[in-house]
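Novice: Model the structure of this input:
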Amino acid sequence: MAAEPSREEISQFVERFAGVLANSGVPTMSARVMGAMLVSPTGVMTAAELADLLKISQPAVSGAVRQLLQVAFITRERLPGSRKDHYRIRDDVFAAILERRNLALSEWEATSRSGVALFGEDSPVGRRLTEAADFFAFIHGDMSQMIKNWRAEHPR
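Specialist: Here you go, the predicted structure:
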């Protein structure tokens, strides 16, 4: 069994994890909050706990939490006897992230196909846009199937 990580090791991991998420398009503060919640023993934290762990202000936590709530990566709840909001990371948060990315692929495909109609399928631009649209459609189909397979093997 591994030794319990120190607060400094936890902080370094959270920042490293957040950096990876931020590099893939997740807003930095939201990525940090997700990282902190992910390593929380319960997956549930208050805004004050997040601010303390991440060494950031309450308004910074509030903005990140608001964004994560809007995209349904976390939920807000009240625990019995508590007047504070508690935030819980969604059990299937990574599948949810990929679902959102997969929706973007559909939009990229549709936009590319509208460009084909605009420029003509036999033009150099039309051929490039057709290839792009076909690629997005291919990846979208595979991603959809992978998410279905994941959920079938890992029901909530």
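
Novice: drop to CA atoms for contacts and neighbour counts, all remaining ones
Specialist: OK.

Novice: how near is the most far-flung residue of the chain relative to its centre to Ala95?
Specialist: Most distant from the centre of the chain: Asp122, at 38.2 Å, with distances by C-alpha atoms, centre = their mean. Asp122 sits 38 Å away from Ala95, going by C-alpha to C-alpha, to the nearest Å.

Novice: this one as well, want them side by side:
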Amino acid sequence: MGDRQEQWEAAERLALTLVEGGLQRMAARTLAVFLFTDQDSVTAGEIAARLEASAGAVSGAVKSLLSVGLIERLPAPGSRREHYRLRDDAWARLFTSQNTAFQAMLQAARTGIETTAEHDPAHRRLTQMRDFYEFMLGEIPAMLDRWHRHRQPG
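Specialist: Below is the predicted model of the structure:
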């Protein structure tokens, strides 16, 4: 296995990939800390130290990751600092939270359809968009159910 320096280099490469995929830079780097840490939980201060980033930047990234359900806040008796960890079901939870984005896209397509005439090429394109998002929203629950069954041992 590689040493810690190689792991953190891999973490930074992963963060760059996440940024290219649309995640904000600090949220991507913070997520990489959660993925590559050897600790059960981390504090915002530990993240800031690891990333050599400001407390404010890390705070915003942590809030972002909390809001989409990738990380969770842990009770830390005896500690004055908040502790966080990557959720066990982070990826399925993230995909589920994307339903909000899918719903927004679906609604945007429906609104566009209402404003265009049936023979208009925009109407056709918006109808395809609506149909795609309706299909995806219909498929997500069954796919996540299959994922959960796939993960169950035995």
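
Novice: mean shift of the top helix by length along the second structure relative to the first structure?
Specialist: With secondary structure taken from DSSP state H, the second structure has its longest helix at helix 121-151. Superposed on the first structure, helix 121-151 of the second structure shows a mean distance to its aligned partners of 1.8 Å (mean C-alpha distance after the TM-score superposition for the first structure).

Novice: which residues of the first structure fall in strands?
Specialist: 44-46, 74-78, 85-89 (DSSP state E).

Novice: how about those strands in CSV, adding mean neighbour count and distance to Met37 of the first structure?
Specialist: Converted to CSV, those look like this (neighbours: other C-alpha atoms under 10 Å; distance: least, C-alpha to C-alpha, whole Å):
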stretch, mean neighbour count, distance to Met37 of the first structure
strand 44-46, 20, 7
strand 74-78, 16, 9
strand 85-89, 20, 6
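
Novice: In the second structure, mark out all the helices, start to finish.
Specialist: For the second structure, the helices defined by DSSP H cover 4-20, 25-36, 44-51, 55-67, 90-114, 121-151.

Novice: closest to Ala76 of the second structure out of those?
Specialist: helix 44-51 (13.3 Å; C-alpha to C-alpha).

Novice: What lines up with the residue farthest from the centre of the first structure in the second structure?
Specialist: Here Asp122 of the first structure is matched to His119 in the second structure, going by TM-score structural alignment.

Novice: which one of the helices of the second structure is the most hemmed in?
Specialist: Comparing the helices of the second structure by mean neighbour count (mean count of other C-alpha atoms under 10 Å), helix 25-36 ranks first with a mean of 21.

Novice: Read off where it ends up in the first structure.
Specialist: Going by TM-score structural alignment, helix 25-36 of the second structure sits over residues 28-39 in the first structure.

Novice: From His140 of the first structure, how far off is the most centrally placed residue in the first structure?
Specialist: By C-alpha atoms, centre = their mean, the first structure has its centre lying nearest to Ile97, at 4.0 Å. Using C-alpha to C-alpha, we find Ile97 of the first structure at a distance of 14 Å from His140 of the first structure.

Novice: do Leu118 of the first structure as well
Specialist: Relative to His140 of the first structure, Leu118 of the first structure is positioned 23 Å away (C-alpha to C-alpha).

Novice: Next: Thr130 of the first structure.
Specialist: Counting by C-alpha to C-alpha, the gap from Thr130 of the first structure to His140 of the first structure is 15 Å.
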